[in-house]
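Trainee: okay, predicted coordinates and the sequence, questions at the end:
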Amino acid sequence: MRVARHRTGGQDVRAVAGRRVLVDGALRPATVHIEAGRITAVTSYDAGVAAGADVLLVPDTACVLPGVVDTHVHVNEPGRTEWEGFATATRAAALGGVTTLVDMPLNSLPATTSVAALRAKQEVARDQVSVDVGFWGGAVPESLGRLEELWEAGVFGFKCFLAPSGVEEFPALDEAGLRAALAEVAAFDGLLIVHAEDADVLDAAPHPPSRAYADFLLSRPPEAETAAIDRLLDGAAATGARVHVLHLSSARALDRLAAARGDGVRVSVETCPHYLCFAAEQIPDAAPAFKCCPPIRDEGNRDALWDGLTSGVIDMVVSDHSPATAQMKCAGDGDLQQAWGGISGLQVSFAAVAQEAGRRGIGIEQVSAWMSRSTADLIGLDTKGRIEVGADADLLVHDTAAPLTVAAEHLAHRNPISAYDGMALSASVTHTLVRGRVVAGLPNGPHSSDEPVPPAGRLLERTR
């Protein structure tokens, strides 16, 4: 039976107690004490607290973990809110244990390539976010030379493409533009985050109209990623810039990334749940819900990405939630060259990765580190992604007594299309707290995710 997500909350709590709380990298019995949205103490479970409606007692089947910090989300508002929007995206985030997200600068109109565009986006988001939200800026040809203005205005870094982005208002950087962006960002020690596919390699690849997933895969070969990553690493080495490789799909780049890091290049790397949970051999033809760029590759590549995570070459896992309308996603009637590329998975990403990790003998402690601590550290949010005194009381409860079969039509995303539709999860997120407020909870069994989620979130700006 397919079930929906769960009921929402809105209540402030002063303590969360459980037998399996992630503290200092290990699960142990503990009580987390909360005041004014911050963690004020972490005591033994047996020490307890006075019972009350504002105390959350977690069952022994559940883990209490730091809220997920998802640094790769396309919200698309203003301008393309029919694709997604702050209300729907942050509701989905809360229902999936994501307590902080960082919005990508493209697909909204205007793109976040100026301070004015950033302020417009902040204004429209301010009163409708259910979780904390920060913003990336954009490095496009027209914004070069003005990136520091955006940095001082509070963005966490700058996204660029090395191949066409899919929207004409966010053009890619050529070789000279990439070097200019790297030098500019290095001058104020900012962060350049890069969609690393090489335009020339993509142009040379075959891309005939086709409903076959194998043909789409040939149109985005691994060489597109490795060539672009080589260019990025060379530029980062020459300028000293801090760089981050977005949505790594091809494991063929792992050795060169490890070597560059060993040579002192300041590079970090992310991958995504869809690359870890799916493989090309399992994807049906004419199924645009699975189309993304770079693409989901074969089973051996998936195994190698997991090895890259466990070895530390890949630092983190983020959703790359990239939704679109049904009309765009299904354009071409199954022709994968015409369909919009992007996977909607914000609400189920954590639970899906946790399940696949468990199947591979990887503990949820490590999954939390990849999806909460490492992402928070990437952008300097040292009060997020951890359960410790002084941190924000951003928490999730993940319970093996709450299995879930994902139904796309019941997800809180604006458009009911997801590669995760039909996935059977053996555990799910049952509660999410943002600064001590329950923004999603499951007190009485599964409920519809279209119930309101309280707008408990805040807008975040870079402070250091």
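Mentor: Looks like it came in fine. Numbers count the residues shown, from 1 in each chain.

Trainee: from here on, contacts and neighbour counts on C-alpha atoms
Mentor: Fine.

Trainee: separation between the residue of the chain positioned farthest from its centre and Cys63?
Mentor: Ranked by distance from the centre of the chain (C-alpha atoms, centre = their mean), the top residue is Ala50, with 36.9 Å. According to C-alpha to C-alpha, to the nearest Å, Ala50 stands 21 Å off from Cys63.

Trainee: hey, where'd the helices end up in the stretch 301-450 of the chain?
Mentor: Counting by DSSP state H, counting those that start in this stretch, the stretch 301-450 of the chain has helices at residues 326-329, 349-359, 364-368, 374-378.

Trainee: helices and strands around whichever strand or helix holds Thr40, which ones?
Mentor: Here Thr40, judged by DSSP states H and E, is contained in strand 38-43. Using 3 or more C-alpha pairs under 8 Å, 6 or more residues apart in numbering; DSSP states H and E, the elements in contact with strand 38-43 are strand 26-35.

Trainee: how far does the strand it packs on sit from the chain's center?
Mentor: 25 Å (C-alpha atoms, centre = their mean, to the nearest Å).

Trainee: mind listing what's buried along it?
Mentor: Counting neighbours by 16 or more other C-alpha atoms under 10 Å, one finds that the buried residues in strand 26-35 are Leu27, Arg28, Pro29, Ala30, Thr31, Val32, His33, Ile34, Glu35.

Trainee: and the residue lying closest to Arg38 once chain neighbours are set aside, what does it touch?
Mentor: Distances taken as C-alpha to C-alpha, 6 or more residues apart in numbering put Asp392 closest to Arg38, at 4.4 Å, once the chain neighbours are dropped. Applying C-alpha atoms under 8 Å, 6 or more residues apart in numbering, we find Asp392 in contact with Gly37, Arg38, Ile39, Thr383, Lys384, Val434, Arg435, Gly436.

Trainee: okay, pairing it with this:
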Amino acid sequence: MSRAAGTAPTSAYAAVRARQVLVDGALRPATVTIADGRVSGVEPVDHPVVGPVLDVPAAAYLLPGVVDTHVHVNEPGRTHWEGFATATRAAHAGGVTTLVDMPLNSVPPTTTLAGLRAKQAAAAGQLAVDVAFWGGAVPGNVADLEPLHEAGVLGFKCFLSPSGVDEFPPLDAAGFEEALAEVARLGSLMVVHAEDPEVLDAAPHPPSRAYADFLLSRPDEAETRAVRRVLDGARATGARVHVLHLSSARAVDLLADARAEGVPVTVETCPHYLCLEADAIPDAAPEFKCCPPIRDRANREQLWQALVDGVVDVVVSDHSPATAEEKSRGGGDLQQAWGGVAGLEVGFTAVAAEAAARGIGVERVARWMATGTADLVGLHHKGRIAPGADADLVVLDPTATTEVRAAALAHRNPISAYDGMALAGRVTRTLVRGVADADPTHGRMLTRVDAPAVTA
């Protein structure tokens, strides 16, 4: 994307100076210089600069911008649920400087080259942050994967159980292995919604407003059995696989053993699994409904330990918004309500706050939510403060408080599981390639094929 001739960003910085800059995994004083939207140097804090300088308060952290690799933008087709303009404004407000859009919930889905082009056309001129795209693997589209790969999608998403929308059906066992074999041939990545349909079908799912009943309808076994299937597929085909939104800690040992065996698997979890717990969720509150579900406190603690131990690699929002009508469908019956947590704007702050309360430094949070996610999808010029990397930066003030009010959030529909929470810490400034404005003409569309290398 480019600006009209003769215009310039109103807050493009030549440097950012801070006492706590995250460089090479450690916090230190530095002046980060910027040229042409990239980090040109990481200099001593008193380094002289010609041009506008952002001076960060001494207590605040200067961190790489968050790279959120799991966001449902839903445009075109369901833009009344979410769209590129609202999603990227929400991302910018929450310190997310790059997001990767999921291939479903839009119409058409990103399962063909035409679907990708429709996405890109819809996004043009609406991006306050940089955006890349996943492709989708669905029954019958194996021949579409190579054209999507060549067009620059960062990998492919599939479901093993129904997705919730008819235009993005799940893969059966044979279809999954066929798609994995093609992904392996392409040298790409398959990211998998891992819930087993037979386990889900066998679980009780009567109409109910009780969160406990909804939880019983999505048992841990649905995840553990599906994770086994993903791992077996990776073993059989050699494909790189990534387990999406892990909610059940009972799958952690399976994943750790597979990693030790050399299976090419990575794993993500989400802020809502790390910051919320089933016992505190009220009944008939669909803003908390997601699939797989938010589980109990002991499970949450085990997920944190898996992150610390390195079995879970990254943390992403799985921002999956919907209209109030869809979320309230069934009048509080959680089996009917749309499943998805809208957390794009507050997820980073929530995880940083929860980590700090546990004595976990912001350095690790940035690794889980910026560097690790960027590296997962091959955007090595993102998620780090280093010469040659994009000057995507976020200022987090740990002494301030974020009072979450759903109606004030930038995403399209004012629904949030975090509504009413007071989070320790606040994102006070976000820079995308050196520019602090949430400008819908500044964000770029990224592809796998044009991501520059960064050697630092």
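Mentor: Alright, I've got the coordinates. Remember, it's a predicted structure, so these values are computed and weren't measured experimentally.

Trainee: now the TM-score, please.
Mentor: Once superposed, the chains reach a TM-score of 0.96 (TM-score structural alignment, normalised by the length of structure 2), with 442 aligned residues with a C-alpha RMSD of 1.0 Å.

Trainee: contacting residues around the strand holding Thr40 of structure 1?
Mentor: Contact with strand 38-43 of structure 1 is made by 30-34, 387-393, 435-436, as judged by C-alpha under 8 Å, 6+ apart.

Trainee: ok and that strand relative to strand 26-35, angle-wise?
Mentor: Orientation check (axes from the mean of the first three to the mean of the last three C-alpha atoms, to 10 degrees): strand 38-43 of structure 1 against strand 26-35 gives 130 degrees.

Trainee: and the next helix or strand past strand 38-43 of structure 1?
Mentor: The C-terminal neighbour of strand 38-43 of structure 1 among helices and strands, as given by DSSP H and E, is strand 55-57.

Trainee: return the mean post-superposition distance for that next one against structure 2.
Mentor: Mean deviation of strand 55-57 of structure 1 from its aligned counterpart in structure 2 after superposition (mean C-alpha distance after the TM-score superposition for structure 1): 0.4 Å.

Trainee: what span of structure 2 is the first helix or strand past that strand going along the chain aligned with?
Mentor: Downstream of strand 55-57 of structure 1, the first helix or strand assigned by DSSP H and E is strand 62-66. Aligned by TM-score structural alignment, strand 62-66 of structure 1 corresponds to residues 60-64 of structure 2.

Trainee: now do the strands in the stretch 301-450 of structure 2.
Mentor: Under the criterion DSSP state E, counting those that start in this stretch, the stretch 301-450 of structure 2 carries strands at the ranges 314-315, 393-403, 422-431.

Trainee: and the shortest one, how far out from the chain's middle?
Mentor: The one in question is strand 314-315 of structure 2. With C-alpha atoms, centre = their mean, you get 8 Å for strand 314-315 of structure 2.

Trainee: look up how far Lys121 of structure 1 lies from the aligned residue in structure 1 for Leu113 of structure 2.
Mentor: Alignment note (TM-score structural alignment): Leu113 of structure 2 maps to Val115 of structure 1. Per C-alpha to C-alpha, Val115 of structure 1 is found 10 Å from Lys121 of structure 1.

Trainee: next one: Leu232 of structure 1
Mentor: On the measure of C-alpha to C-alpha, Leu232 of structure 1 and Lys121 of structure 1 end up 29 Å apart.

Trainee: and if you look at Leu95 of structure 1?
Mentor: Distance check for Leu95 of structure 1 against Lys121 of structure 1: by C-alpha to C-alpha, it reads 23 Å.

Trainee: so for these two, which residue has more residues nearby?
Mentor: Leu95 (30 against 24; other C-alpha atoms under 10 Å).

Trainee: rewinding a little: give me whichever of the strands of the stretch 301-450 of structure 2 is most buried.
Mentor: Of those, the one with the most neighbours on average (mean count of other C-alpha atoms under 10 Å) is strand 314-315, at a mean of 30.

Trainee: now name the helix or strand holding His72 of structure 1.
Mentor: Applying DSSP H and E, one finds His72 of structure 1 within strand 68-73.

Trainee: mean deviation of that strand from structure 2?
Mentor: On superposition with structure 2, the mean distance recorded for strand 68-73 of structure 1 (mean C-alpha distance after the TM-score superposition for structure 1) is 0.2 Å.

Trainee: other SSEs contacting the top helix by length along structure 1?
Mentor: Secondary structure of structure 1 per DSSP state H: the longest helix is helix 222-239. Contacts defined by 3+ C-alpha pairs under 8 Å, 6+ apart place helix 222-239 of structure 1 against helix 175-187, helix 199-204, strand 242-245, helix 254-262.

Trainee: ok, now with 10 Å
Mentor: For helix 222-239 of structure 1, the packing partners by 3 or more C-alpha pairs under 10 Å, 6 or more residues apart in numbering; DSSP states H and E come out as helix 175-187, strand 191-195, helix 199-204, strand 242-245, helix 254-262, strand 267-271.
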